[in-house]
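sequence and predicted structure are below.
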Amino acid sequence: MSLYRVLHAVVPPLAKAVWRPTVTGLDRVPERGGVILASNHLSFADSVVIPCVVPRKVVFLAKSDYFEGTGVKGALSRAWFTGLGMLPVDRDDTRAAIASLDIALEVLGRGEAFGIYPEGTRSRDGRVYRGRTGVAHLALTAGVPVVPVGLVGTEKLQPVGSRLPKVVPVTVAFGEPIAVAGRFDGVPLGKARRVLTDEIMTAVAALSGQEPAGVYNERPIDA
């Protein structure tokens, strides 16, 4: 049995028993086939919360730092993130954005679910930021639907600087899948990406109830 299967058999039931998240629209996530789960981003814990409530494997990208530690702590960290289905990416590499898209397309090509945060980095003021068009590039290239996801309360689950998660109300809402097949035939690629990305983020904001910031969110230098 793979490490993922072992952890997924233990972590989600335990997490749901402790935190009892409110989950709506889960039946909107296809049971099989390539699909993108596009979510707002409030906390580091988001990449754990979503896989815990979705029955199928959801692959997220994580900082390569989490996979490169040494000693017992490094081994445990590597096993934890690998077991949750996460893949490493070097965010400080100038080629990381391109590499991450290639990795995502490989995941979708295998018929798996890929999780992404179109805002690029987590919101620090509670607003939902403008989406970057990588999510639309993936959907249009792979020809897969996008399921918008709205998270509420995860920023309180494990605040920045907190070593242990807190027991707080968390809501995960899944929206109607946004299909792409045949919708943008004849539309310039750049425009298609922008229109689709804005559509996805509008759906995400409706699910999360966040105020739209109307601008891009920039990652702090020390993040």
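Received the coordinates, thanks.

from now on I want contacts and neighbour counts done on CA atoms only, so please keep to that.
Noted.

chain center to the lengthiest helix in the chain: distance?
Counting residues, the longest helix found in the chain (DSSP state H) is helix 189-208. Mean-position distance between helix 189-208 and its chain equals 15 Å (C-alpha atoms, centre = their mean, to the nearest Å).

what residues sit buried inside it?
192-194, 196-198, 200-208 (16 or more other C-alpha atoms under 10 Å).

what of stretch 57-70?
Applying 16+ other C-alpha under 10 Å to stretch 57-70 flags 57-62, 66-67 as buried.

list of residues touching it?
Residues outside stretch 57-70 that contact it (C-alpha atoms under 8 Å, 6 or more residues apart in numbering) are 47, 50-51, 74-75, 77-78, 81, 84-91, 100, 107, 112-116.

tell me the buried residues within the residues you listed.
Applying 16+ other C-alpha under 10 Å to the contacts of stretch 57-70 flags 47, 50-51, 77-78, 81, 84-91, 100, 107, 112-116 as buried.

just the ones of those residues in helices?
Counting by DSSP H, the buried ones among the contacts of stretch 57-70 place 47, 50-51, 77-78, 81, 100, 107 in helices.

what about versus this one:
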Amino acid sequence: MKFSIGGPLKLAFRPWVEGLENVPSQGPAILASNHLSFSDSLFLPAVLDRKITFIAKSEYFTTPGIKGRLTAAFFKGVGQLPVDRSGARGAGEAAIKSGIGVIERGELFGIYPEGTRSPDGRLYRGKPGGLARVALATGAPVIPVAMIDTEKIQPPGKVVPKLMRPGIRIGKPLDFSRYSGMEHDRFVLRAVTDEVMYEIMKLSGQEYVDIYATAAKRQIAEAAKAEREAAKAEARAVKDAGDKGGTEQERSGS
């Protein structure tokens, strides 16, 4: 399915790629990318000659009905690996275990260190659990990747994509063997993650925000809610003022 999807995708969107030579032709590696759109998990595999496996929530593979089966087949075809995300800690451990398994098979493992899509096109703080632990536990090189303009092709909530050329920049592999055996040291995990995010920032040219994307999404949602409530309050105040004015006119007329 990779080839049946990848060919038409490249033909329709003509993605440009820099640094493809940095992806090894064989052997394990971790591709750590920024995350702007759902389509990131389609465009990156489409330009690679090798299979790359990402983590996906298990609900994509277990939804009943014809639509559920088609969805499961699609995600399996594009190299998505189901992980049960019930419980934050359990989900994290399952993702790490799955990533290590991919690397031990000598394959490419894809991961989004931000943990979720950027809500506004900026680059957010990487989560230290998955990426760094898989890298240090396996010794696999980490290859930073920057997706360019994919959020313009398919913004969150949009089903029909816009035809335009996205870009992909692939950086040189990063070696973290100096931290071998320290995958449970939180300061080391933070240092490894920050180094990778810095390289992604240089490749993507994104503004960096030193908070997690999940926190940013909450802030954006809360601000939007507050704005809606303020608009409703203003509308009520205008209505109340109009009703009061009408009542006073009726009284003066009587």
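Here it is on my side, so go on. Since we're looking at a predicted model, the values are computed, not measured.

please state their TM-score.
TM-score for the superposed chains, counting by TM-score structural alignment, normalised by the length of the first structure: 0.90, backed by 215 aligned residues with a C-alpha RMSD of 1.9 Å.

turn the ones in helices among the buried ones among the contacts of stretch 57-70 of the first structure into TSV, including distance to residue 15 of the first structure.
Formatted as TSV, those follow (distance: C-alpha to C-alpha, whole Å):
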residue	distance to residue 15 of the first structure
47	13
50	11
51	11
77	18
78	20
81	16
100	28
107	26
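
farthest-separated two in those residues?
77 and 107 (22.2 Å; C-alpha to C-alpha).

map residue 103 of the first structure onto the second structure.
In the second structure, the residue paired with residue 103 of the first structure according to TM-score structural alignment is residue 98.

list the residues that contact its match.
So residue 98 of the second structure contacts 55, 81, 83 (C-alpha under 8 Å, 6+ apart).

of the residues you listed, closest to residue 90 of the second structure?
Nearest to residue 90 of the second structure among the contacts of residue 98 of the second structure, with distances taken as C-alpha to C-alpha, is residue 83, at 9.6 Å.

need the helices for the first structure, in chain order.
3-19, 46-53, 71-83, 96-109, 134-142, 154-157, 189-208.

the third one packs against which elements?
Under the contact definition 3 or more C-alpha pairs under 8 Å, 6 or more residues apart in numbering; DSSP states H and E, helix 71-83 of the first structure sits against helix 3-19.

so which bits of the helix it packs on are buried?
Neighbour counts over helix 3-19 of the first structure (16+ other C-alpha under 10 Å) mark 4, 7-8, 12 as buried.

save those residues as JSON lines, and put in distance to residue 24 of the first structure too.
Shown next, in JSON lines, are the buried residues of helix 3-19 of the first structure (distance: C-alpha to C-alpha, whole Å):
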{"residue": "4", "distance to residue 24 of the first structure": "25"}
{"residue": "7", "distance to residue 24 of the first structure": "24"}
{"residue": "8", "distance to residue 24 of the first structure": "20"}
{"residue": "12", "distance to residue 24 of the first structure": "16"}
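
ok, of those, which one's closest to residue 140 of the first structure?
residue 4 (28.7 Å).

wait, the closest one sits on residue 79?
No: counting by C-alpha atoms under 8 Å, residue 79 is not a contact partner of residue 4 of the first structure; they are 9.2 Å apart.

ok, and for stretch 168-183 of the second structure, which residues are buried?
So stretch 168-183 of the second structure, judged by 16+ other C-alpha under 10 Å, has buried residues 168-174, 179, 182-183.

mean shift between the strand of greatest length in the first structure and the second structure?
Determined from DSSP state E, the single longest strand within the first structure is strand 146-152. On the superposed models, the aligned residues of the second structure are on average 0.4 Å from strand 146-152 of the first structure, with distances taken as mean C-alpha distance after the TM-score superposition for the first structure.

and that strand, which stretch of the second structure?
Under TM-score structural alignment, the match for strand 146-152 of the first structure is residues 142-148.

buried set for that stretch?
Neighbour-count burial for stretch 142-148 of the second structure, with 16+ other C-alpha under 10 Å as criterion, is recorded at 142-148.
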